[in-house]
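In: please work out how this folds:
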Amino acid sequence: MNKIAVVTGTTRPGRNNIAVAKWVLENAQKRSDAQFELVDIADFDLPVLDEGMPAGFQQYANEHTKKWAQTIAQYDGYIFVTPEYNHSISGSLKNALDYISVEWNNKAAGFVGYGSAGGVRAVEHLRQIASELQLAHVRNQVQLSLFTDFENFSEFKPADMHQESLTAMLDQLVPWTAAMKTLR
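Out: Presented below is the predicted three-dimensional model:
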């Protein structure tokens, strides 16, 4: 069975991200067509990129990079849960993506964004990065608003309609994950 990681998108103290990622995970785990697990980038303590060689060579010098690469390599697909910071993704997510390359290749990705404009600008930037990492990304995405889906901008309370958009994204992601496996 294919394994899909729900990847957090920030390491910020007091982040809303973990609540959103857990909501995605809990809903995804109700499915029987893939295995879903949480991968929290905060657990890896990745400093600002400190590898001397380009990621594509896979000549990692640091233990934190090797641990990150081993973790990401075991998955067939990813759901990135990203906040929108300044019309883009967080620096910590970009940093985590940049650490490795080959481990992402020929896999599938879906997106859950949140912010004042539903996280759409962050997801658009993330789509460009995913393309460069050879991640095939699905069309459907989840768009959560800080104004309507978070009480006091901090307590995650998603509107019911988001369950439908999450299901639609997963319905695309799971078969794409299986299809991309044939390329590896």
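
In: drop to CA atoms for contacts and neighbour counts, all remaining ones
Out: Noted.

In: contacts for stretch 133-142 next, please.
Out: Stretch 133-142 is touched from outside by 101-102, 104-113, 127, 130-131, 162, 165-166, 168-169, 172-173, 176, 180, with contacts defined as C-alpha atoms under 8 Å, 6 or more residues apart in numbering.

In: inside strands: which ones of these?
Out: 107-113 (DSSP state E).

In: so how far is R12 from D45?
Out: Applying C-alpha to C-alpha, to the nearest Å, the value for D45 to R12 is 12 Å.

In: quick check, N2 in contact with A34.
Out: Yes - with contact defined as C-alpha atoms under 8 Å, N2 counts as touching A34 (5.1 Å).

In: here's the other one to compare against:
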Amino acid sequence: MTDVPKIALIIASTRDTRFADKPAQWMLKQMEARSDLEVELVDLRDFDLPLFNEAASNMWAPSSDPRAVAWQKKIAEFDGFVFVVAEYNHSITGALKNALDQAYVEWVRKPMSAIAYGSMGGARALEHLRGIAVEMQMAPVRGAVHIGGSDFFAVHPMGGNAEIETIEEHLLPAAKNALDDVVWWAEATRSARYAEAKAA
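Out: Coordinates of the predicted model:
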């Protein structure tokens, strides 16, 4: 094992006009400032995933599409996940749901959190994501970052388009709490996975 857990920061929207890059870059900065984790930005745009069309989840049968296999190999590299969550009609993006479905064993027994955004702070989308994560045997942590209400409209291009740093005093405590949780659970679960693999 490496000294610190490796955490993926996953951009979950693929639209040309997405807002996701702004919160992703801010969250990346928070994660890079820490010494207790290693972070990699993972953008769903880079994986060209087809709509799920396998015989079954890779928990039951190997995937046949090389794009799905490449995605699974990437996800397998990480000890935990922070998703950049857009709220589309009270839920997560179709791109994120498809990406979750394209893997299974690679998500299991790893923690997840999020930086979510929307008029309601992406809260409804994140609740859906947490439910999906439980089914995929991830460990959703309580802490998360929500950009909502007047803060969201202050930084969104269709609002004030200000830099996120102008509202970060509202976000920093939640970011620290969420990342503390992710690191704690990543350390615990990777130690358990390592011990289990060693025993096998």
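
In: TM-score of the superposed pair?
Out: The pair, once superposed, lands on a TM-score of 0.94 when counted by TM-score structural alignment, normalised by the length of structure 1; 184 aligned residues with a C-alpha RMSD of 1.5 Å.

In: how about the strands in structure 1?
Out: Using DSSP E, strands in structure 1 cover 3-8, 35-39, 77-83, 107-115, 135-145, 150-151, 155-156.

In: counterpart of the first one in structure 2, which residues?
Out: Right, the one you point to is strand 3-8 of structure 1. Matched against structure 2 by TM-score structural alignment, strand 3-8 of structure 1 falls on residues 6-11.

In: skipping adjacent residues, who's closest to the aligned partner of W23 of structure 1 in structure 2 in space?
Out: Matched to structure 2 by TM-score structural alignment, W23 of structure 1 sits across from W26. Distances taken as C-alpha to C-alpha, 6 or more residues apart in numbering place I164 nearest to W26 of structure 2, at 7.1 Å, with adjacent residues excluded.

In: how close does whichever residue in structure 1 pairs up with M112 of structure 2 get to Y75 of structure 1?
Out: Aligning on TM-score structural alignment places M112 of structure 2 opposite A109 in structure 1. To Y75 of structure 1, A109 of structure 1 is 11 Å away according to C-alpha to C-alpha.

In: who's more crowded, the two?
Out: Shown here are A109 of structure 1 and Y75; by other C-alpha atoms under 10 Å, A109 has more neighbours (30 against 20).

In: wait, that one touches L173, no?
Out: Yes - under the criterion of C-alpha under 8 Å, A109 of structure 1 makes contact with L173 at 6.6 Å.

In: now for the two: what residues contact both?
Out: Counting by C-alpha under 8 Å, 6+ apart, the residues touching both A109 of structure 1 and L173 are 77, 137-138.

In: okay, buried residues for stretch 182-189 of structure 2 please.
Out: Neighbour counts using 16 or more other C-alpha atoms under 10 Å place 182-183, 185-189 of stretch 182-189 of structure 2 among the buried residues.

In: which residues of structure 1 does it align to?
Out: Under TM-score structural alignment, the match for stretch 182-189 of structure 2 is residues 173-180.

In: please apply the same query to stretch 75-94 of structure 2.
Out: By TM-score structural alignment, stretch 75-94 of structure 2 lines up with residues 72-91 in structure 1.

In: quick one: contacts for the residue nearest the centre of structure 1?
Out: Closest residue to the average C-alpha location of structure 1: F80 at 1.5 Å, with C-alpha atoms, centre = their mean. Residues in contact with F80 of structure 1 (C-alpha under 8 Å, 6+ apart) are 6-9, 109-112.

In: rerun that using 6 Å as the cut-off
Out: 7, 111 (C-alpha atoms under 6 Å, 6 or more residues apart in numbering).

In: that one and T10 of structure 1: what is the separation?
Out: Look at F80 of structure 1 and T10 of structure 1: by C-alpha to C-alpha, they are 10 Å apart.

In: do the same with D149 of structure 1
Out: Taking C-alpha to C-alpha, one finds D149 of structure 1 at 18 Å from T10 of structure 1.

In: if you count what's nearby, which of those two comes out ahead?
Out: T10 (25 against 21).

In: state which helix of structure 1 is the longest.
Out: For structure 1, the helix that runs over the most residues, judged by DSSP state H, is helix 161-181.

In: that helix vs structure 2, mean deviation?
Out: Average distance, helix 161-181 of structure 1 versus aligned residues of structure 2 after superposition (mean C-alpha distance after the TM-score superposition for structure 1): 1.0 Å.

In: quick one, that helix and strand 107-115 angle?
Out: 160 degrees (axes from the mean of the first three to the mean of the last three C-alpha atoms, to 10 degrees).

In: can you list contacts of helix 161-181 of structure 1?
Out: Under C-alpha under 6 Å, 6+ apart, the answer for helix 161-181 of structure 1 is 76-77, 106-108, 140-142.

In: the closest residue to W71 of structure 2 other than its chain neighbours - how many residues pack around it?
Out: Of all residues not flanking W71 of structure 2 in the chain, F47 sits nearest, at 6.8 Å (C-alpha to C-alpha, 6+ apart). F47 of structure 2 has 14 neighbouring residues, counting by other C-alpha under 10 Å.
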